[in-house]
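1. Return a 3D structure for these sequence lines:
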Amino acid sequence: MRMVTADEFNLAREVEYGSAEQNETVRRVVEAVRTQGDDALLRYTAEFDKVQLTTETLRVTDDEIQAAYDRVEPDFLEAIRAAAANIRSFHEKQKRGSWMDLQPDGTMLGQILRPLRRVGVYVPGGKAAYPSSVLMNVIPAQVAGVPEIVMATPPATGGREGIDPYILVAAAEAGVREMYRIGGAQAVAALAYGTATIAPVDKICGPGNIYVALAKRAVFGAVDIDSIAGPSEIAVLADDSAEPAYVAADLLSQAEHDEMASAILITPSAALAEAVAAEVERQLASLPREPIARASIERYGAIVRVASLEEGVALVNRLAPEHLEIMTAAPTELLGSIENAGAIFLGPYSSEPVGDYFAGPNHILPTNGTARFSSPVNVDDYMKKSSLIQYSKEALLRDGAHIMALARHEGLEGHARAIELRLEAERGN
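-> This next block holds a predicted model:
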């Protein structure tokens, strides 16, 4: 891994906006599905996924879901159920209710919280299938009370045998009852605009390749989306107390996601820096996804030497990493200084995969520095809020002049007159 100082370090990873050709392909696909519905959806599934479907075979059947249960190992089923229970328990604590505030003069103000009606969850195929992401998308929506949750996943995530059985089982365990074998930009468009077979949703969540990301951007406004997710990131802030093998293993746990992932160690310790660099090379040699992890480490990995942990914290806040591990002698003492991070892992036993799979907090986190202003996926992402205003006569008589003054200052006489009419009527009584 390259070693640099804090002043020399620059991640310099560009945000992926797609090529002109990719953007044009997505525009064409989305517009075709919007206007032609199932015909375009089936046509692009045949063209891009090389799978011939009909409207009758778009939806995954109950028999297929049961067959998926027969194909997964008992230990996987036990693990996915335990993880789901932890994720549900954590997100239950995020629930908030509607509220109303009744004033002595009879005015009532408040906020009404309601779940979204229908949410679409996209589950990618490609380099790997991620059943854990199914849980992280679906369970917060369920906790929020979303009555309809639909999953879309490419028709050959499991190769020639169809959809990956682990994805189907994870979705079923999370409570999804409506699943479709569609992927890519055409799936996003079908969820957003609906077809004769698939009803439209209110929000689309879940990661995907560049075509999925561009399609989500294209349909935003017609529906809500979670985010445009970037490559995975981890930063480890560590001192001499850290175990080099642990640090190296956690860096590689993110580097193996894809070639664009970034893995960064920030430390004031020269000895730790050297030891971790050696450990990364040693562990890379036996990593099954070594080519991917090595490309990530060489392009976007770094060991950054800082003068102190305080300087390290400042660098962390500038990076705003998706995942932050603090492996220092007293990690909780630094917690109050961390302003920007998607998820924070404290101490040697809080390895990043603990959060990815099992602990309970959501692993869908802000990337590309967006932890400066955004948060992990949570129950609020599947809720909508309405303000409630019931003004009393007493309050309107008291505040009406102020309201009219502000309206007329903005040149909106109609606004002012709407109040003035009421004041004149009430004062004339």
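2. contacts, neighbours, all on C-alpha from now
-> Noted.
3. And the most centrally placed residue in the chain, how far from Pro291?
-> Taking CA atoms, centre = their mean, the centroid of the chain lies closest to Ile364, which sits 3.8 Å from it. Between Ile364 and Pro291 the distance is 25 Å, computed by CA to CA, to the nearest Å.
4. Check Leu237 too.
-> Applying CA to CA to Leu237 and Pro291 gives a distance of 26 Å.
5. residue ranges of the strands in the stretch 201-350 of the chain, please?
-> 203-205, 224-225, 233-238, 262-267, 302-305, 323-327, 343-346 (DSSP state E, counting those that start in this stretch).
6. what angle sits between the fourth one and strand 233-238?
-> Think strand 262-267. Orientation check (axes from the mean of the first three to the mean of the last three CA atoms, to 10 degrees): strand 262-267 against strand 233-238 gives 10 degrees.
7. Quick check: which element contains the closest residue to Lys385 other than its chain neighbours?
-> Distances taken as CA to CA, 6 or more residues apart in numbering put Leu113 closest to Lys385, at 4.6 Å, once the chain neighbours are dropped. Using DSSP states H and E, Leu113 sits in strand 108-115.
8. residue contacts, the residue lying closest to Gly158 once chain neighbours are set aside?
-> Nearest non-adjacent residue to Gly158, counting by CA to CA, 6+ apart: Asp164, 4.0 Å away. By CA atoms under 8 Å, 6 or more residues apart in numbering, the contact set of Asp164 is Ala129, Ala156, Thr157, Gly158.
9. Return the closest of the residues you listed with respect to Asp356.
-> Nearest to Asp356 out of the contacts of Asp164 is Ala129 (CA to CA; 13.9 Å).
10. run this one through as well so I can compare:
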Amino acid sequence: MKVVSAQDFKLKRETDYGTPEQNEVVKAIVRDIRTEGDAALLRHTEQLDRVHLTADQLRVTEEELKAAYGHVEPSFVKAIQAAADNIRRFHVKQKRNSWMDFQADGSILGQIIRPLQRVGVYVPGGKAAYPSSVLMNVIPAQVAGVPEIVMVTPPSTGGQDGINPYILVAAAEAGVTEIYRVGGAQAIAALAYGTETISPVDKICGPGNIYVALAKREVYGAVNIDSLAGPSEIAVLADDSADASYIAADLLSQAEHDELASAILVTPSRKLGEAVAAEVQRQLELLPRRDIARASVDSYGAVIITESLREGIEVINRLAPEHLEIVTEEPMAIVGQIENAGAIFLGPYSSEPVGDYFAGPNHIIPTNGTARFASPVDLDDFIKKSSLIYYSKEALLRDGEQIMELARREGFEGHARAIGIRLDHER
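-> Sure thing, here's the model as predicted:
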């Protein structure tokens, strides 16, 4: 893990979304699903996932869902239920209400808030299965009041036995209403446009590989999507009070996600920085996913030495990291100066995995520096808003001439006349 000064550090991020060849493959798959429906869905599933299915085998049955509980440990069920309770409690606090503002002239202005009707959740099945991501996608939608929550996941996430039972149990506990054994770009296209078996959704959420990301970009507009997520990121802002072994472990907790993940320590203490760099190398050898983590650390990891904590804060705000840990003597004195971060973890015991799995805030967080303008997934991702306008006669007579003035300045005489005809009639 390289140790560099803030002046010498050059941020390296992967911002390209797929090669031209990958984009063409995705466009072809989406086109096939859109025009052929189930037939193309089944064909691409057999070609890409090496699983032969018929249309009536696409949907996971209630019996399969119940049977999944017999394939997981009771301790897992207890943990997933506790995590689900925490996540639900946190997101309930984000609920919004419709409102109306009654004016003295009899007019009413307001906003009507409704949940989306049908949401699709993608659950990957590549390098690892993520039951926690099921909770983080599904529970906010459920709390928002979405009546239909559809999950898709590749048919071989659990090997020859089919879908990973941990994913199925998480889906059952979170409140998924439909589950289909289909993955990749073909699953995204099915959710967007529908097939004979899968009805289209209003929004698609959830992480996936490059083909899933490209497919989400391809179908955006026909449906809404959550984001085009990049590799996982963690930055730690620390001083001499921090424990080097804790910091190293937290950096590796993100590095083990993906070879493209980034793990960065920002500190004014060279002593701490060098100790963390050494500790990362020591702990790497003990990590089961050491090859992935090592590739991440070598390419995207760094210890940045700053002149002061103030300069460290400036570096963090430029990085706009997905996850930020503040491990200093007085983290609460610093948090107000952090402008750009997806999730902020304060103190030595708020390790990033606490947020990944259990605390309650959502772990689907903006990456690739988009925390400058984006936010973690919350209830707003699963609602829509309608403006409400009831204008009284008194209000229109009062404001009509100004409305006509603005319309005519934009060249829209029809707009002006729609107001004028009422003014002429009511005066």
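11. Onto which residues of the first structure does the helix or strand harbouring Ser133 of the second structure map?
-> Element membership for Ser133 of the second structure (DSSP H and E) is helix 131-144. Aligned using TM-score structural alignment, helix 131-144 of the second structure spans residues 131-144 in the first structure.
12. what about the closest residue in space to Tyr180 of the first structure that isn't next to it in sequence, neighbour count?
-> Leaving aside its sequence neighbours, Tyr180 of the first structure sits nearest to Arg59 (CA to CA, 6+ apart; 4.4 Å). As a burial measure, Arg59 of the first structure scores 18 neighbours (other CA atoms under 10 Å).
13. So Arg59 of the first structure sits against Glu178, correct?
-> Yes. If you go by CA atoms under 8 Å, Arg59 of the first structure and Glu178 touch, sitting 7.4 Å apart.
14. what sits against Ala28 of the second structure?
-> Counting by CA under 8 Å, 6+ apart, there are no residues that Ala28 of the second structure touches.
15. which parts of the helix or strand where it lies are buried?
-> In the assignment (DSSP H and E), Ala28 of the second structure maps to helix 20-36. Going by neighbour count (16 or more other CA atoms under 10 Å), the buried part of helix 20-36 of the second structure is Asn23, Val25, Val26, Lys27, Ile29, Val30, Asp32, Ile33, Arg34.
16. sorry, back to before: C-terminal to the helix holding Ser133 of the second structure, which secondary structure element comes first?
-> That would be, after helix 131-144 of the second structure and using DSSP H and E, strand 148-153.
17. Please work out which residues outside that next one touch it.
-> 117-125, 138, 141-142, 163, 175-183, 187.
18. What count of nearby residues applies to Gly312 of the first structure?
-> Other residues lying near Gly312 of the first structure total 22 when counted by other CA under 10 Å.
19. where does the helix or strand just after the helix holding Ala28 of the second structure sit relative to the chain's centre, distance-wise?
-> As assigned by DSSP H and E, the chain's next helix or strand after helix 20-36 of the second structure is helix 38-49. Mean-position distance between helix 38-49 of the second structure and its chain equals 27 Å (CA atoms, centre = their mean, to the nearest Å).
20. Give me the angle between helix 38-49 of the second structure and helix 20-36.
-> 150 degrees.
21. Tell me the helices and strands packed up against the following helix or strand past helix 38-49 of the second structure.
-> Using DSSP H and E, the helix or strand that follows helix 38-49 of the second structure in sequence is helix 62-68. In terms of contacts (3 or more CA pairs under 8 Å, 6 or more residues apart in numbering; DSSP states H and E), helix 62-68 of the second structure is packed against helix 165-174.
22. State the distance from Val169 of the first structure to Leu116 of the first structure.
-> 24 Å.
23. isn't Gly145 of the first structure right up against Pro115?
-> Yes. Using CA under 8 Å, Gly145 of the first structure is in contact with Pro115, at 5.5 Å.
24. Between these two, which is the more surrounded one?
-> A direct count of neighbours by other CA under 10 Å for Gly145 of the first structure and Pro115 places Pro115 higher, at 20 against 17.
25. what about the nearest residue to that one once chain neighbours are set aside, how many residues close to it?
-> Distance criterion CA to CA, 6+ apart; nearest residue to Pro115 of the first structure, sequence neighbours excluded, is Met383 at 4.3 Å. Using other CA under 10 Å, Met383 of the first structure has 18 neighbouring residues.
26. between the buried residues of helix 20-36 of the second structure, which is nearest Ala68 of the second structure?
-> Ile33 (29.7 Å).
27. Please report the distance of that closest one from Ala79 of the second structure.
-> 38 Å.
28. For Val313 of the first structure, list the residues it contacts.
-> Neighbour list for Val313 of the first structure: Leu237, Leu334, Ser337, Ile338 [criterion: CA under 8 Å, 6+ apart].
29. residue in the second structure matching the third one?
-> Under the alignment defined by TM-score structural alignment, Ser337 of the first structure is paired with Gln337 of the second structure.
30. In contact with its match: list those residues for me.
-> For Gln337 of the second structure, counting by CA under 8 Å, 6+ apart, the contacting residues are Ile313.
31. Please apply the same query to the one 10 residues further on.
-> Counting by CA under 8 Å, 6+ apart, Gly347 of the second structure touches Glu325, Ile326, Val327, Thr328, Pro331.
32. What about Val15 of the first structure, how many residues nearby?
-> 10.
33. what does Leu397 of the first structure give?
-> 16.
34. my guess is it contacts Leu423, does it?
-> Yes. Under the criterion of CA under 8 Å, Leu397 of the first structure makes contact with Leu423 at 6.3 Å.
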